[in-house]
Every structure is written in C-alpha cells, then in structure tokens.
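J.: Structure for this input, please:
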Amino acid sequence: MVCDGARVTLHFSLALPDGTEIDSNYDKAPATFRVGDGNLLPGFEAVLMGAAQGASVSVRLPPEQAFGAVNPDNVQSFPRQRFASLLANTTDPVEEGTVVSFADSEGNEIPGVLKQIGEIHVVIDFNHPLAGREIVFNADIVSVIAPGTEAVKIQL
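T.: Predicted coordinates for the structure are as follows:
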C-alpha cells in the first residue's frame, strides 16, 4: 500500500478539465519516486495514499491541491530598461507569454512569464503556469515497495 516513505512506480498523466494533456508517461517507462521525497506534489501524493499495486486513480484536483492558487504577489513590475537587450533581440524575439529565467541570490533559476511589455514597465508573472487551474490526475500503480525494504533487481 502507498504510505509515507514507500517507493512507488507508476504511469501517470496530468490534464486540464477540457482534456488538454499537460504531461504523461503512459507511452514511456513508468516513473519511480519515494513518497515524501518532493518529486511529486503533496496533493498528488495524497490521492495515492492507501492504493495498492495494480490500482488506478483518476481524480480532479482543485488548484490548491495541484499547482496552487494564483498569488497576486508573484506578479511583479520591473523597469523596461532592465530588459533592453532582451527586447532588442530580433533573432529570437521576446513577446508576451515568453518564459524568462532569472537567478535568485543563491544562483537558483526562477522562471517567470512575460505578461506585459509597456513603454515604462515590464510585468513578469512568477506563478507556476498551471497555478489557479484544476488538474485531472490519472495514475496506474505498477509497484509499491514498503518503506525500509531493500530491493535488488537481478537480471539473468
């Protein structure tokens, strides 16, 4: 059974309520993660809890259990001059909707979506692109290994 610390292997898909697929590994090798390791968002892990090998899960998650609600504080305005060289690039033009990467004080990459290019300011949205959206999560559990169990794969 899926529980904290279990190693879970599964096929999954994420879609919008209208059926638009966001991500899927059904046509690839299944993904493996340890419950609680941060590789799967807590809301997705929560719906898997208690499921056993061979189980299928299909659930529509509200934004708060998926990628979060839209946080207005994550939409920020910057002086346009700060983006002068980026906006002047004619080879790979930047337009509204373009994802721009920033670095925080520790050098970690932070993506933001260019929402508005004004004469004086540029508006960047640092919310996850799926924030505020309901997500349909489907999963087929291939295997569950209980916490503390050592698994060794033997190939003949």
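J.: contacts, neighbours, all on C-alpha from now
T.: Will do.
J.: Buried residues in whichever strand or helix holds V57, which are they?
T.: For V57, the element it lies in under DSSP states H and E is strand 56-61. Along strand 56-61, these residues count as buried under the neighbour rule (16 or more other C-alpha atoms under 10 Å): S56, R60, L61.
J.: what packs against that strand?
T.: Secondary-structure packing of strand 56-61 (3 or more C-alpha pairs under 8 Å, 6 or more residues apart in numbering; DSSP states H and E): helix 42-48, strand 135-145.
J.: one more to line up against the first:
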Amino acid sequence: MSEQSVISERSTVVFHFDIKLSDGSAAESTRVHNKPAKLQMGDGSLSPAFEAELLGLTIGDKKTFTLAPEDAYGMPNPDNIYYVDRSKFSADAPAKVGTIIGFAMPDGSELPGLVREVVGDSVTIDFNHPLAGQTLTFNVEIVQVS
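T.: Have a look, this model is predicted:
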C-alpha cells in the first residue's frame, strides 16, 4: 500500500457518506445520486473532529461514527433568525411554515432560509443549517485518496 492511499492531513479525499439523525432517520446521502463528496483535508470546510475520523483510512474503508452538534454542523445561532414582512413574499414563493426559500444575496449567490413561523404580517426565517444542533451519525466509504 502506498503512502499516497492513506488519508493524511494534506490528502484530497473522495468519499460517499450517509448522515442519520439520532432517531435513526436518514438526513442526507451522496449515494442517492451516486455523487461522492470531495474534501481537501485541512481546508476548514468540515470540522476538525470529522477530519480526525478520516485520518488513516484507505481506499475502500468504511467507517461509522457519531458527532455531537458542536463537531458536526454546530449549534443554531440566534443571529441567523430573521423576521421579514409577509408582503416581501410572492404567490410563487408564499410564506408557509416548513418551506425552504432561496434569498438573493448582494453578491448574487442564494442563501436558503427555512420558514419557521408566520404570525400576522411577520414571517420568521431561520438561516441556520437544517442539521445545526443535531447529534449525527455518519457512515463514510472512502472512494479515492490523493
């Protein structure tokens, strides 16, 4: 086995993952569309705790591990909750509880927000990651290491 095929702090890793909530229900999976994720270890896109679980794995390895909210998607941030006037919503994108709506950002990107509550003319929008605050179980399968 070459040194290249073992995941280190500088590896680029292609892997499949499945995420399950603490009740065992499925939250997300790269297998649905057979599009594995790609990660540059150490780039900050995933938590240090997640990366630590991958260190030492090789192509074909499978591993299951559970991360606390702080080590997965973090805890919900109250600063990411916004109150928007109901008149800002259109018939095409009505303010209905449970709906995820994309909001245009100044740089042209789109930020998804979850409608949490509608009271009178006030709509509560949550911009936290939907899995924030959740203890999650990850099943990973390493596809490629470089």
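J.: Superposed, what's their TM-score?
T.: The TM-score (TM-score structural alignment, normalised by the length of the second structure) is 0.80; 139 aligned residues with a C-alpha RMSD of 2.2 Å.
J.: if we can go back for a sec, contacts for whichever helix or strand comes after the strand holding V57 of the first structure?
T.: Proceeding N to C from strand 56-61 of the first structure, the next assigned helix or strand is strand 75-79, under DSSP H and E. For strand 75-79 of the first structure, the external contacting residues (C-alpha atoms under 8 Å, 6 or more residues apart in numbering) are I120, H121, V122, V123, I124, D125, F126, N127.
J.: Could you single out the nearest of those residues to G5 of the first structure?
T.: Distances from G5 of the first structure to the contacts of strand 75-79 of the first structure, taken as C-alpha to C-alpha, are shortest for N127 (29.1 Å).
J.: what's the closest non-adjacent residue to that closest one?
T.: Spatially, and ignoring its direct neighbours in sequence, N127 of the first structure is nearest to N74 (5.7 Å; C-alpha to C-alpha, 6 or more residues apart in numbering).
J.: The aligned partner of that neighbour in the second structure: how many residues sit nearby?
T.: Under the alignment by TM-score structural alignment, N74 of the first structure pairs with N80 in the second structure. Per other C-alpha atoms under 10 Å, the neighbour tally for N80 of the second structure reads 12.
J.: Do I have it right that N80 of the second structure meets N128?
T.: Yes. Between N80 of the second structure and N128 there is a contact under C-alpha atoms under 8 Å: 5.8 Å.
J.: show me the residues around F138 of the second structure that make contact.
T.: F17, D18, I19, K20, T64, F65, T66, L67.
J.: Turn these into a markdown table, including distance to V115 of the second structure.
T.: Listed next are the contacts of F138 of the second structure as a markdown table, based on distance: C-alpha to C-alpha, whole Å:
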| residue | distance to V115 of the second structure |
| --- | --- |
| F17 | 27 |
| D18 | 26 |
| I19 | 23 |
| K20 | 23 |
| T64 | 32 |
| F65 | 31 |
| T66 | 28 |
| L67 | 27 |
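J.: What residue in the second structure is paired with T20 of the first structure?
T.: Using TM-score structural alignment, T20 of the first structure pairs with S25 in the second structure.
J.: And G50 of the first structure, by the same measure?
T.: In the second structure, the residue paired with G50 of the first structure is G56, using TM-score structural alignment.
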